[in-house]
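Enquirer: pasting the structure only:
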């Protein structure tokens, strides 16, 4: 290689970038089953479009020799399988994004995992794609994972697909094999309502019909893969033709003289003077300026990040959406949605998860699924929960109204993720269908007699004393003593006991994790209503999960939830075992028993911790009463 001065290199790079200005961009995803050749195909695309520098090619040739590729052949998958774990395992386990360009178009391609375990990564890649290249190994044909990826890409709004029947060289370039695979896939695509699908026989390893037409498959008269990618229409103008939308990411206020709202314009066009509506509040104003680092703009289109200043002082913060006043999106707090579950632990209906939609983050509860989808048969099957990679339809309720549009109309305001509050792990992805009618027709009624006036009448502060601990810890015993002591002090109380509630309010629930979540959700709602009546509510429930105890805490006003951890070691609780429950659990007669085959998550920072191995029940009750009366 000859030496080139830095100035010449910079000039070449500048020319390279200028040559690509003005070209439209196609985002596409490659997906398929394990070892169908996705990474090899992307490597071949980069190689054939001359997107590999000399030093990369030299390293690639060396790596190919090291991993055992025969002769002078190159293992193109090594261009993409950048993670060490991928090279060791021989599979892709993350989403790898690559940029390349041809004479006709720019591309961003996402190489997504093929193994079912990593469906979550595939969903990530498909969520922003315009087209999906679904690979099928010609030797294996259409597999369950092929159908799963086709269903998911269609579900996620990808309207154009390429069926790339790969490794045709390993089946002797047999047209009959290709036709059979195309026929089977076309039948499935028709059943899911998939749009345009183009089938191309290829060999990613040898380059047949990737960039150059294959002489070995003269029977194929269609385009090569790159020809199709260069010419397929891109719906670039779809977002620009929709009403204006900008989710607010940041309130920009460097000093008292400037207040702007920063975000990405997701849809439409905005100009100074345009009438806008801030949601969910519904307040209206007009755009005063469109501010950027390089100066004010006369207009901003979809895909542009800007700061808007408004003519009026309106309440607007992160998570709000600034939209066209005449055509705003909807606002609701209950929806029907498709859920793709991505966690090893199953969905717990009724549990509070963080729901993140655009710049909005709220607490959401997913109800038991209406059904789950069998991706092989497309049947709607009964389900009480969703397991890893499960797909189902369920109702979702948020703790406050959010701004949304159906996913079919807007990926930005219709797609969301669910996040576990304890681990901060993303556990699910969702697509909103529509708001439930009750979300629009049921409204809170303002009462003249307030909760404050009820509490004042009783001369006390409403509270929830939430006793939690293992079975046999002494919760009910201590709670009963606390109520008797408070009654003698003329306090107005009500005791909700776990066993008693199971005979009425929650008699339909069992003891699975999902049932335990629903049990605590119901009790929490009842306890909140009782505090509205001005009562001191005493509850005695195992309530094994932190998330549900925190959910109840969030229902209450600050300072009105007092968590009392009755901390009794398992061995001591089992020794007491007055009901014989531990004995039955140990023998296998009693399933899902907390502490034995179902977990208990102790409080991290309870308001009061009681060690029953050190104090008597009466002493423990006195500790609680002193906490209540403030002595």
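Expert: Cool, the structure landed. Given the structure is predicted, the values throughout are model-derived calculations rather than measurements. Numbers count the residues shown, from 1 in each chain.

Enquirer: use CA for all of it now, contacts and neighbours both
Expert: Will do.

Enquirer: hang on, isn't residue 196 packed against residue 161?
Expert: Yes: counting by Cα atoms under 8 Å, residue 196 does reach residue 161; the two are 6.2 Å apart.

Enquirer: Would you mind telling me which of those two has more residues around it?
Expert: Set side by side, residue 196 and residue 161 show more neighbours around residue 161, with 24 against 11, by other Cα atoms under 10 Å.

Enquirer: got a list of what the more buried one touches?
Expert: Shown in contact with residue 161 (Cα atoms under 8 Å, 6 or more residues apart in numbering): 131, 132, 133, 134, 195, 196, 197, 198.

Enquirer: export those residues to a markdown table and tack on distance to residue 347 and secondary structure?
Expert: Formatted as a markdown table, those follow (distance: Cα to Cα, whole Å; DSSP: H, G, I helix; E, B strand; the rest coil):
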| residue | distance to residue 347 | secondary structure |
| --- | --- | --- |
| 131 | 30 | strand |
| 132 | 28 | strand |
| 133 | 30 | strand |
| 134 | 29 | strand |
| 195 | 31 | coil |
| 196 | 34 | strand |
| 197 | 34 | strand |
| 198 | 37 | strand |
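
Enquirer: mind checking how far the nearest residue to residue 617 once chain neighbours are set aside is from residue 524?
Expert: Of all residues not flanking residue 617 in the chain, residue 478 sits nearest, at 5.5 Å (Cα to Cα, 6 or more residues apart in numbering). Separation of residue 478 from residue 524 (Cα to Cα, to the nearest Å): 20 Å.

Enquirer: and residue 204, how many neighbours?
Expert: By other Cα under 10 Å, neighbour count at residue 204 equals 28.

Enquirer: And it, how close does it get to residue 226?
Expert: According to Cα to Cα, residue 204 stands 12 Å off from residue 226.

Enquirer: mind listing what's buried in the longest helix seen in the chain?
Expert: Across the chain, the longest stretch assigned as helix under DSSP state H is helix 513-532. Neighbour-count burial for helix 513-532, counted by 16 or more other Cα atoms under 10 Å, picks out 513-524, 527-532.

Enquirer: this is the comparison structure:
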């Protein structure tokens, strides 16, 4: 068979080239380890030695290498991978860089992941789709903390093929004793975290020794060079095919009235027309009528392929549902124990509402205080009240509705999730579901004949939550009290929940830490929702300093029922009022976690109503709020 490389390929060879490479197996792997262990250089050398660099790329690389002043080498191979300007300036990897290359035996996608602890979150991203991890160790430094951390994370996300690449052997005189000591040190650690096997290779990414060809400088090593190992290592490609069929629905394909299909990528198993399937979580069963792909109808589809399934019956199925083998469906639950890797500079706030994305499902979720965090050096389980950047912890996760899942050990597609901050839309954590918590299995929602609509009609008003937020001393309670008096005079049915009053009873067990503030608002939100269900107009006067919690309350209610009223009073004005003397005590440290002084207040960015207390009296503000609400009511009615 003719070997083709991009720099020698001509137009007449294209068909043969594509045929040659179309049916090769694909290996996805990552390089990871500590800072300056040579990850980017090793990948650059692999690309160079596998002849997958175009001539213009090679010329640019040589020019860049001269510009940055590569010591003793014509080419700085790391520049092939370190694409960000900051990476080239600092000589480090920051982002995850993906590269494709191919040999006569196999195709590869390699992810170069950063070694700095600050960017561990990016390493997790690269590892999440990899089949194999190349853990690099600088032969001069041995096993370091970040080596352990990356090994732990690679094993945690399910990578079972590990290559221990002891790099820079040329800088230790190709000494076998150095290599053997590092391997034994790593073996002791690997065994402690459950890594059953690994392949150790001594090499030099800079000189190419034992990268693509055996190194004459290390005759004591009898194993294959790295590239040969990557070409021949067994990939359990059939494992996902042997599992029960799963297709998370990504899109309902309805181009016309005659066609209705459910599109997505098959997560596991094999499907054929006529197979019995179950829609989860609804539990409805049917059979597969057709399998439609880009090339037409198919007689079979397997894991990893994107297809559209046409079902024999008109069943309710939408994005986020999972079409599964009827006799072996996945589970559905709303409470879990999970391992969480925290990836944000902002710490976890237990009880705060986040968005959880698992496959094609997106739901609201809260995370409780972790049961423990893991010390990656000793595997000790340490107590903790929260999770901070790069922490690995085990915690309970609650979702606002049941989601379809499988334990991560059974499959990443329905077992791996991310957490998203509601306010910033940033990904703050990656997690792996261990199992469902069954404490709520016997708790069901009771059907009630008198509905929330019936309560609203009886009172002749659309229910609302008027949520007053602002600094202490801004005038929230004063204005909310005036608004309720006006509503009462108009014959409306309302109830005012005041922050101080609630803390005398329902929330008297809570303090003023960020976590307690979140729980304070969560409880009030649930009470307000019950009152709205009763058809009431609910007024709340709480500092409620965090946007995420105010958004959580809005999300609990139907659209239009939450009205955010920002009582906008500058800190210096609120502090000058200080009728309770709270700001003075906060300034002297007598009161901790006081909003505006030692705890932040996140002002609403787009409130429904804004009250500027410097330009508007409480009476005028209350009148304007009532006029606004009455106008909305007349439209709703």
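Expert: It's in. Since the structure is predicted, the reported quantities are computational estimates derived from the model, not experimental observations.

Enquirer: Post the TM-score for the overlay when you can.
Expert: Overlay of the two chains. TM-score (TM-score structural alignment, normalised by the length of structure 1): 0.94; 626 aligned residues with a Cα RMSD of 2.1 Å.

Enquirer: I want to check the contacts of residue 161 of structure 1 in structure 2. Which are still in contact there?
Expert: Here is what carries over to structure 2 from these, by both residues aligned by TM-score structural alignment, their matches' Cα atoms under 8 Å: 131, 132, 133, 134, 196, 197, 198.

Enquirer: which of those count as buried?
Expert: Buried members of these, counted by 16+ other Cα under 10 Å: 131, 132, 133, 134, 197, 198.

Enquirer: And the residue nearest the centre of structure 2?
Expert: residue 418 (2.2 Å; Cα atoms, centre = their mean).

Enquirer: what about the helix or strand hosting it, how far off from structure 1?
Expert: According to DSSP states H and E, residue 418 of structure 2 maps onto strand 416-421. Strand 416-421 of structure 2 differs from its equivalent in structure 1 by a mean of 1.3 Å after superposition (mean Cα distance after the TM-score superposition for structure 1).

Enquirer: What range does the helix or strand immediately after that strand in the chain cover in structure 1?
Expert: Following strand 416-421 of structure 2 in sequence order, the next helix or strand is strand 427-436 (DSSP H and E). Counting by TM-score structural alignment, strand 427-436 of structure 2 pairs with residues 426-435 of structure 1.

Enquirer: do you know how far residue 602 of structure 2 is from residue 467 of structure 2?
Expert: Look at residue 602 of structure 2 and residue 467 of structure 2: by Cα to Cα, they are 15 Å apart.

Enquirer: Neighbour count: these two, which is higher?
Expert: Taking neighbours as other Cα under 10 Å, residue 602 of structure 2 and residue 467 compare with residue 467 leading, 27 against 15.

Enquirer: secondary structure class for the more buried one?
Expert: Of the three states, residue 467 of structure 2 takes strand under DSSP: H, G, I helix; E, B strand; the rest coil.

Enquirer: Number of residues surrounding the residue lying closest to residue 401 of structure 1 once chain neighbours are set aside?
Expert: Closest residue to residue 401 of structure 1 apart from its sequence neighbours, by Cα to Cα, 6+ apart: residue 333 at 4.3 Å. Neighbourhood size, residue 333 of structure 1 [other Cα under 10 Å]: 19.

Enquirer: Over to residue 221 of structure 1?
Expert: 9.

Enquirer: That one sits in which helix or strand?
Expert: For residue 221 of structure 1, there is no host helix or strand (DSSP H and E).

Enquirer: The residue nearest to the centre of structure 2 is in contact with residue 433, isn't it?
Expert: No: checked against Cα under 8 Å, the pair residue 418 of structure 2 and residue 433 is beyond contact range at 10.7 Å.

Enquirer: Whichever strand or helix holds residue 338 of structure 1 vs structure 2, mean deviation?
Expert: Per DSSP H and E: residue 338 of structure 1 is located in strand 330-341. For strand 330-341 of structure 1, the mean deviation from structure 2 after alignment is 1.3 Å (mean Cα distance after the TM-score superposition for structure 1).

Enquirer: From the chain's centroid, how far away is that strand?
Expert: 12 Å (Cα atoms, centre = their mean, to the nearest Å).

Enquirer: Stretch 558-565 of structure 2 now?
Expert: The chain centroid and the centroid of stretch 558-565 of structure 2 are separated by 28 Å under Cα atoms, centre = their mean.

Enquirer: What are the buried residues along it?
Expert: By 16+ other Cα under 10 Å, the buried positions in stretch 558-565 of structure 2 come out as 561, 562, 563, 564, 565.

Enquirer: so what's the residue nearest to residue 401 of structure 1 up against?
Expert: Contact analysis of residue 333 of structure 1 by Cα under 8 Å, 6+ apart lists 397, 398, 399, 400, 401, 402, 435, 439.

Enquirer: The last one contacts residue 332, doesn't it?
Expert: Yes: in this structure, residue 439 of structure 1 is within contact of residue 332 by Cα under 8 Å, at 5.9 Å.

Enquirer: who's more crowded, those two?
Expert: More crowded of residue 439 of structure 1 and residue 332, by other Cα under 10 Å: residue 332, with 21 against 15.

Enquirer: and the nearest residue to that one once chain neighbours are set aside, helix, strand or coil?
Expert: Spatial nearest neighbour of residue 332 of structure 1, chain neighbours left out: residue 401 (4.8 Å); criterion: Cα to Cα, 6+ apart. Applying three-state DSSP to residue 401 of structure 1 yields a three-state assignment of strand.
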